[in-house]
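*Asks:* Fold the following, please.
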Amino acid sequence: MVNPYAVWNTTQSNEMAPHRGSSQPVPSIYGALPFPSQLADNPPLMVFTFTGFNPTIANCTILGPNGSPQFGVVTEPALPGYTILKSMNGKSVALIEWREPAKVEIRGLAPKQPVSSFLKVSSDGRYRIMVVGSQEFMWLPDHSASISVGNSEFWGRMSRSVGAITLEMTQNAVRVGLLQACIISTVLLQSGRNID
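*Replies:* The predicted model follows:
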């Protein structure tokens, strides 16, 4: 909320007046609502937890924000070269084919393609570019041992802890359909396998 009286006395040296050259609105002194820039820096995140590794992320359960199972990552012993992402109703959502070169397919989002095309390494080798439809998103390591995904805005991040991997996504990222692509990217990036 912006202080509606901040525009008054802008010619005088006043702490409540906006500073010249500043595009920041002056926060309201009324109410306990957070200042808009705080909201922009910290969008609410939906947390998805990869857990129950058997023995790796290639066989695990993904819990949703409410703690209930949302997806399963399955690598059948009879088909060790394939990992399937399944919804809890048993529907196959995505497929990873581990034979070299590794390939990935996400129903409705990404046709079958080499992982090196879906998660291509940047020219300087510092990050990966996830291609979904005609859009590109960067998976960029940050200073806190997590990897953030975004383009012109922040979409989410993955991080590893003891016994679990966490994928945090903005509500907007889930709404526009990036969840499955980010789940598959997490499996690929945390698998420990050669994906290039």
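
*Asks:* can we go C-alpha only for contacts and neighbour counts from here?
*Replies:* Noted.

*Asks:* Please report how far the residue nearest the centre of the chain lies from residue 123.
*Replies:* The residue lying closest to the centre of the chain (Cα atoms, centre = their mean) is residue 156, at 3.0 Å. Separation of residue 156 from residue 123 (Cα to Cα, to the nearest Å) stands at 23 Å.

*Asks:* for residue 42, same thing?
*Replies:* Residue 42 is 30 Å from residue 123, by Cα to Cα.

*Asks:* likewise residue 39?
*Replies:* From residue 39 to residue 123 the distance is 33 Å (Cα to Cα).

*Asks:* Which strands and helices lie in contact with the helix ranked longest in the chain?
*Replies:* If you go by DSSP state H, the chain has its longest helix at helix 179-190. Packing contacts for helix 179-190, counted by 3 or more Cα pairs under 8 Å, 6 or more residues apart in numbering; DSSP states H and E, involve strand 92-97, strand 164-170.

*Asks:* if we compare those strands, which one ends up closest to residue 69?
*Replies:* strand 164-170 (13.7 Å; Cα to Cα).

*Asks:* how about the strands in the protein?
*Replies:* With strands called from DSSP state E, the chain shows them at 45-51, 60-63, 69-74, 82-87, 92-97, 103-106, 110-114, 119-121, 128-132, 135-141, 146-150, 154-161, 164-170.

*Asks:* Proceed likewise with the subsequent sequence, for comparison:
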Amino acid sequence: MHPYTQGRWRNPANPNAPGSSRNPPPQPSVFGALPDPYRSRAPKPALIPFTFTSFRPNVLNCTVTGPQSRVYFRITTDTPTVGYTVFFDSAGQPVTIIEWRNHPVVEIRGILSKRSTSDWLPLSQNGSHRQMEALGKHFVWVPGGEYIFLYAAGVGQPQVYAQVSRAEDSVTLELTAEAIQIGLLEICVAATFLLQCGKSID
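*Replies:* Now for the predicted structure:
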């Protein structure tokens, strides 16, 4: 199933798809469908923005810039190899590869071994969130309002690690300093791309 049509996840690449509209109707909070810790949001920490921009013509081919407009990643699709998306770091080295099969697979160099995107970012049964395993920890991506939030999974006060928003010609991933310190930058860039690329990842 398409990642945006389940649980009314908006599909920015195809506004005519189910669950998509220019002005979607108000929706009930997804927090009510999650375990108790996700119903109340923790105080928002300072966030560091990374912007997917310079679309050619969309996020499938773009540049990711961070603080001081520094280029952190360049993302290319079908170049040089058809059927692949490759993320290159600032030194021009490939760090993330996505192979677009019937069931796409993703690999992040030194971080995530090759696996299907549906296994790495599985959609919950009720379509309210996606799970993610990274660095030996469990996280959840939860859409709420104009954002998709990344929380640490588990009990206690929910901790926000990142949030994703979208404009007409850009996508913004905002990370906490802690998220960057523990090594979530490459992981969250890859996850953000998969959640916003408009392709089926299931």
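
*Asks:* where does the TM-score land?
*Replies:* Here the TM-score for the pair of chains, by TM-score structural alignment, normalised by the length of structure 1, is 0.76; 156 aligned residues with a Cα RMSD of 1.3 Å.

*Asks:* any chance of the helices and strands packed on helix 179-190 of structure 1 in a markdown table, with distance to residue 191 of structure 1 and mean neighbour count too?
*Replies:* Output for those, formatted as a markdown table (distance: least, Cα to Cα, whole Å; neighbours: other Cα atoms under 10 Å):
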| stretch | distance to residue 191 of structure 1 | mean neighbour count |
| --- | --- | --- |
| strand 92-97 | 11 | 20 |
| strand 164-170 | 11 | 21 |
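
*Asks:* returning to that earlier point: what's the matching residue for the residue nearest to the centre of structure 1 over in structure 2?
*Replies:* Residue 156 of structure 1 maps onto residue 162 in structure 2 when the alignment is built from TM-score structural alignment.

*Asks:* which ones are touching residue 101 of structure 2?
*Replies:* residue 83 (Cα atoms under 8 Å, 6 or more residues apart in numbering).

*Asks:* Need the counterpart of it in structure 1.
*Replies:* The equivalent of residue 101 of structure 2 in structure 1 is residue 99 (alignment by TM-score structural alignment).

*Asks:* Over to residue 186 of structure 2?
*Replies:* Checking TM-score structural alignment: residue 186 of structure 2 goes with residue 180.

*Asks:* Give me the neighbour count for its match.
*Replies:* 17 (other Cα atoms under 10 Å).

*Asks:* Give me the neighbour count for the closest residue to residue 71 of structure 2 other than its chain neighbours.
*Replies:* Residue nearest to residue 71 of structure 2 in three dimensions, not counting chain neighbours: residue 65, with 4.3 Å by Cα to Cα, 6 or more residues apart in numbering. Counted with other Cα under 10 Å, residues neighbouring residue 65 of structure 2 total 20.

*Asks:* who touches residue 65 of structure 2 in this structure?
*Replies:* Applying Cα under 8 Å, 6+ apart, the residues contacting residue 65 of structure 2 are 50, 51, 52, 53, 71, 72, 73.

*Asks:* got it, and residue 105 of structure 1?
*Replies:* Residue 105 of structure 1 is in contact with 94, 95, 96, 111, 112, 113, counting by Cα under 8 Å, 6+ apart.

*Asks:* measure it to residue 153 of structure 1 for me?
*Replies:* 25 Å.

*Asks:* Kindly report the same for residue 51 of structure 1.
*Replies:* The spacing between residue 51 of structure 1 and residue 153 of structure 1, counted by Cα to Cα, is 28 Å.

*Asks:* Compare the two (neighbour count), which wins?
*Replies:* residue 51 (19 against 9).

*Asks:* Map the more buried one across to structure 2 for me.
*Replies:* Aligned partner of residue 51 of structure 1 by TM-score structural alignment: residue 53.

*Asks:* Sounds good, over and out.
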